[in-house]
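# any chance you could fold what I've pasted below:
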Amino acid sequence: MYGHHFASERMRSSLIAANPTDLEVYLFHEGRLYQSYELFGAHVIRDGGAVGTRFCVWAPHAREVRLVGSFNDWNGANSPLTKVNDEGVWTIVVPENLEGHLYKYEIITPDGRVLLKADPYAFYSELRPHTASIVYDLKGYEWNDSSWQRKKRRKRIYDQPMVIYELHFGSWKKKPDGRFYTYREMADELIPYVLERGFTHIELLPLVEHPLDRSWGYQGTGYYSVTSRYGTPHDFMYFVDRCHQAGLGVIIDWVPGHFCKDAHGLYMFDGAPTYEYANEKDRENYVWGTANFDLGKPEVRSFLISNALFWLEYYHVDGFRVDAVANMLYWPNNDRLYENPYAVEFLRQLNEAVFAYDPNVLMIAEDSTDWPRVTARRTMAALGLTTSGTWAG
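Got it, this is the predicted structure:
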């Protein structure tokens, strides 16, 4: 268990300085903090000789938030987070390097219930059926895909022919004893197979953390956690790196419309609708048994748009197949409204942010509707996705 003291006043001051800035918090609540993963979640921070771990979470309805984990025997009594503002940003700095430790947030609701929640911004998570988040430092992987990146910048990717191979990582091939291949092992198995058949890109079904294998990742709980079924975040970086070295692009299925309702995840995160719509008809996705993201909420837009940029920055993916666009564009259970204006605005904002980051990112809409201008040029009347496609693996 860590102690509640600092080795020196200088160490204390330097670690406290790592707390959220007013500008970061303001942009988050405006829906325009596109690197919100640098603020929220668990981060090992260093300043000279000072080392600590900062935790930050958004829980607007919580009465109290405590940090629990393997470092304090899962007892949050002496680990309360400080509320930064009335809109519900909470933070704590632990004066130790907690990399590798398990943790959750213990959230006290206004009516006194105690919820144990995984970190929405966790970079790594326990293997199911366990559900804790893991402190993980994403830095340190040495990429070797500079030739691929130069090639992408040199050529207009949308003018090039593409043949895309879609697969689910866990079921494409298993070992004789039924175990999964790891990200590193799959690089040796999959890349030669795909190249021999003339494909230019691999498209991976969702790799965010998810509790149920049968969902194939489409019912996620950890949007910033590449699933631990096949290894660590650095292992997945290695897989993408190997693909790029072999001349293969990597596209991931990305699900910004709905999420899993398991108790440890985003659903009713602080005892009330937080990431989801408040109205039950808008919130509940009865067909899939999931909850719909509240795309009109600025903090949710910061969360999701940042997530897309996160996969581009840290994992070097080349594009996204945006899942279930139709479910986003149209209210599924609302008799009064048809088109969802929040989703329309979100998709425009998403594409503006993504293409500002890198104009060569592939943005593929999985759309089964006749909504006009899904892939039209980015204007106020268009969504700005670059192509549309629904295909079988």
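# from here on, just use CA atoms for contacts and neighbour counts.
OK.
# what's the neighbour count on the spatially closest residue to residue 20 that is not a sequence neighbour?
Spatially, and ignoring its direct neighbours in sequence, residue 20 is nearest to residue 39 (6.6 Å; Cα to Cα, 6 or more residues apart in numbering). Using other Cα atoms under 10 Å, residue 39 has 22 other residues around it.
# how much space between residue 39 and residue 222?
When distance is defined by Cα to Cα, to the nearest Å, residue 39 is 16 Å away from residue 222.
# got it, and residue 10?
35 Å.
# the two - which one has more neighbours?
Using other Cα under 10 Å as the criterion, residue 10 and residue 222 rank with residue 222 on top: 27 against 14.
# wait, the more buried one touches residue 126, no?
No - counting by Cα atoms under 8 Å, residue 222 stays clear of residue 126, with 10.4 Å between them.
# can you show me the helices along this structure?
Remark: helices assigned in the chain by DSSP state H are 9-16, 22-30, 146-154, 183-196, 233-245, 280-283, 298-315, 325-329, 341-357.
# one more sequence to fold, the one below, so I can look at both together:
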Amino acid sequence: MVLEETIADQGYLFNTGQSFESFGFLGCHVQADNKTAFNVWAPNARIVSVVGDFNDWRDSELTKVGTTGIWHGDFDGVNSGDLYKFAITGPDGKRNLKIDPYATQFEKKPGDAALVPAISKHKWHDGLWLGRRKRSNPDCRPLNIYEVHLGSWKRHVDDTYYTYSEMADELIPYVKKMGYSHIELMPIMEHLLDASWGYQQLGYFAATSRFGTLDDFLDFVDKCHLANIGVIVDWVPGHFIRNYDALYKYDGTPTFEYQDENRANNSRWGAWNFDLGKSQVHSFLISSAMYWLGKCHIDGLRVDAVSNMLYLDYDEGKEGQTNKLGDNRNLEGIEFLQLLNTVIHKKYPNALMIAEESSAYAGVTDPVEKNGLGFDYKWNLGWMHDTLEFFEMDPLYRSDHFNLLTFAFVYMNNEKFILPFSHDEVVHGKKSLMHKMPGDRYNQFANLRTMMTYLMTFPGKKLTFMGSEWGQFLEWRDWSQLEWVDLDDPMNQKMQQFTKKLNQIYHDQRSMWEQDYVIEGLNYTNTDDAKNSTMGFIRQGKSKRQFTIAAFNFVPVERKNYRIGVPFTGEYELLLNTEDESLGGTWTRLQTHFLADKTPYKGQPASFTVTLPAMGALLIKPIKSRG
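As a prediction, the model looks like this:
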């Protein structure tokens, strides 16, 4: 039986915002004496009961523990798998059924009752993976993320979901074969509305029951690690589902959300904002992050909608709101994010904390001790939007808008960036990456190959959304599986082979990831040729003899005798020609070797010439260099 003194001690830490593993005592827990304990925080409730299968949905009252605001009860006859909810009578005397905020599994939608947890039978086998992760610096490692929505990657013929186990059998080998380093799962925390994609969360400690049990999910993560694939999960600490039987007015009063309904209401996303200045909310949310990173062995969290937590006026209808200093920053939100990253990195120093932040807020990836937010990485949404706008443009006009590409060079070292071509850019009428590309079908593929090569060579870690790797034409639909039938078409097959080869090159060439976040990692050799819409630069590794040359032609006009400046004379070899016929292009004969002489060019002491393919790119590396 859980002692009241222990709950009081835990409650003190929870109420002061210092209980970062509060899932250990709040929620539902099977005790050693075969009793089952229920603990829930509802500080302003008049009466709290648990109702469920084990008591025929009749009230079994809990007892309030001192002044902690936590209610506790131990009961016999509770079985794993029983459904339950809390019945909470608020200060106004109204009784409402509420979810367990700490439930680790819910019944399948449309219901939202929690399940009494079973003793986990999962045994971890990923010690080697965790050991390697602990010893490595992700900044100096390849990070090539495959973003996945589990509900629509693949489905059965009858349109039912694949289970976590079936995903392990099919998704993991596919990701391994394609050469990605990590899978990023769009939110798999429990949610009711499919169309929310998981971003309106119900359960902050529960993997969705759509695809199986908690143990099934843990097995999936374990198998990813055994295949040397990391797992990142999208996480939403800024706002929660609007449903009244969830967290909203949990004890009959604003409990998890702001007291001020205007601040609590998130009209843009149809959700409620967490009160990020509340110490109990700190304990709740940081415990959620710790649960996924610790109990579930997740390798990183991509924190959604950080801008909404940074600004008071980010949402519609909140223009003009200011803080006590007179500006629009949400000081509470900033302090919460700093605390979150401090706590996470103290316990899990090699966990990846990734910010999806859409403004120019400075210091997102700076250390907290230097007044930064403390994230490891930030999505570079500016680079993404500018790059897509450039490639969607008719090549005839690209020379006049070359700054869309070159502007990113100005700020690329301001933060530690991830370059994302994410789900947000291939939905709601924005078209798929393939469909965005101008011209006929051949030219669309040529543009796509060139753009993906540009992504993989520009400084920063990488993320692409599922289906982009073979050039799916239809934009993403969350209600059906990807258009795998596309791969019956030789052009899509070759695009998939191209992506596989490009990923392999990225993995093998240390220069393409070893110095992503230092100025020495990129040498500008020809980045000012707007007139001809060509670009060249060198990705530099830590060894001066280790580098990759990237040359791009962004218009459908072949450039003969295109000169490339290099640091040394000697022999060079081709890594990739995007117009290779085997990869979907038209070149049947490739120049695979190049000899650099002492002709200086564009600030480099040596150079050689190539034929730069129309609407194409070349990647070249040194074999033997002199000088």
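# TM-score of the superposed pair?
Superposed pair, TM-score by TM-score structural alignment, normalised by the length of structure 1: 0.93. Supporting alignment: 374 aligned residues with a Cα RMSD of 1.3 Å.
# follow-up on the earlier one: residue 44 of structure 1: which of the helices of structure 1 is closest?
helix 9-16 (10.3 Å; Cα to Cα).
# can you give me the buried ones in the closest one?
11, 12, 14, 15, 16 (16 or more other Cα atoms under 10 Å).
# end to end on stretch 154-170 of structure 2, go ahead and measure it.
Distance across stretch 154-170 of structure 2, first residue to last, is 9 Å (Cα to Cα).
# which bit of structure 1 covers that stretch?
Under TM-score structural alignment, stretch 154-170 of structure 2 corresponds to residues 173-189 of structure 1.
# and the matching stretch, what's buried?
For stretch 173-189 of structure 1, by 16+ other Cα under 10 Å, it's 173, 180, 181, 182, 183, 184, 186, 187.
# could I get the residues you listed as a markdown table with distance to residue 32 of structure 1?
Output for the buried residues of stretch 173-189 of structure 1, formatted as a markdown table (distance: Cα to Cα, whole Å):
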| residue | distance to residue 32 of structure 1 |
| --- | --- |
| 173 | 40 |
| 180 | 38 |
| 181 | 38 |
| 182 | 36 |
| 183 | 33 |
| 184 | 35 |
| 186 | 37 |
| 187 | 36 |
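# nearest to residue 299 of structure 1, of those residues?
Closest to residue 299 of structure 1, out of all of these and judged by Cα to Cα, is residue 183, at 32.1 Å.
# which residues in structure 1 does the longest helix seen in structure 2 match up with?
Secondary structure of structure 2 per DSSP H: the longest helix is helix 490-508. Under TM-score structural alignment, the alignment places helix 490-508 of structure 2 onto no residue of structure 1.
# near the equivalent of residue 25 of structure 1 over in structure 2, how many other residues are there?
In structure 2, the residue matched to residue 25 of structure 1 (TM-score structural alignment) is residue 11. Using other Cα under 10 Å, residue 11 of structure 2 has 26 neighbouring residues.
# and for residue 19 of structure 1?
Residue 19 of structure 1 has 17 nearby residues by other Cα under 10 Å.
# rewinding a little: tabulate the buried residues of helix 9-16 of structure 1 in TSV, adding columns for distance to residue 297 of structure 1.
TSV is the format used below for the buried residues of helix 9-16 of structure 1 (distance: Cα to Cα, whole Å):
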residue	distance to residue 297 of structure 1
11	37
12	35
14	33
15	31
16	29
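# quick check: residue 353 of structure 1 touching residue 302?
No - judged on Cα under 8 Å, residue 353 of structure 1 makes no contact with residue 302 at a distance of 10.7 Å.
# ok, these two, which is more surrounded?
Taking other Cα under 10 Å, residue 353 of structure 1 and residue 302 do not tie; residue 302 has more neighbours (23 against 18).
# chain neighbours aside, what residue packs nearest to that one?
The shortest distance from residue 302 of structure 1 to any residue other than its chain neighbours is 4.6 Å, reached at residue 31 (Cα to Cα, 6+ apart).
# list the contacts for the aligned residue in structure 2 for the residue nearest to residue 20 of structure 1?
Residue correspondence, TM-score structural alignment: residue 39 of structure 1 in this structure matches residue 25 in structure 2. Contacts for residue 25 of structure 2 (Cα atoms under 8 Å, 6 or more residues apart in numbering) come out as 7, 10, 39.
# about what we covered before: list just the nearest of the buried residues of helix 9-16 of structure 1 to residue 279 of structure 1.
residue 16 (38.5 Å).
# for that closest one, what are its contacts?
Neighbours of residue 16 of structure 1 in contact, by Cα under 8 Å, 6+ apart: residue 93.
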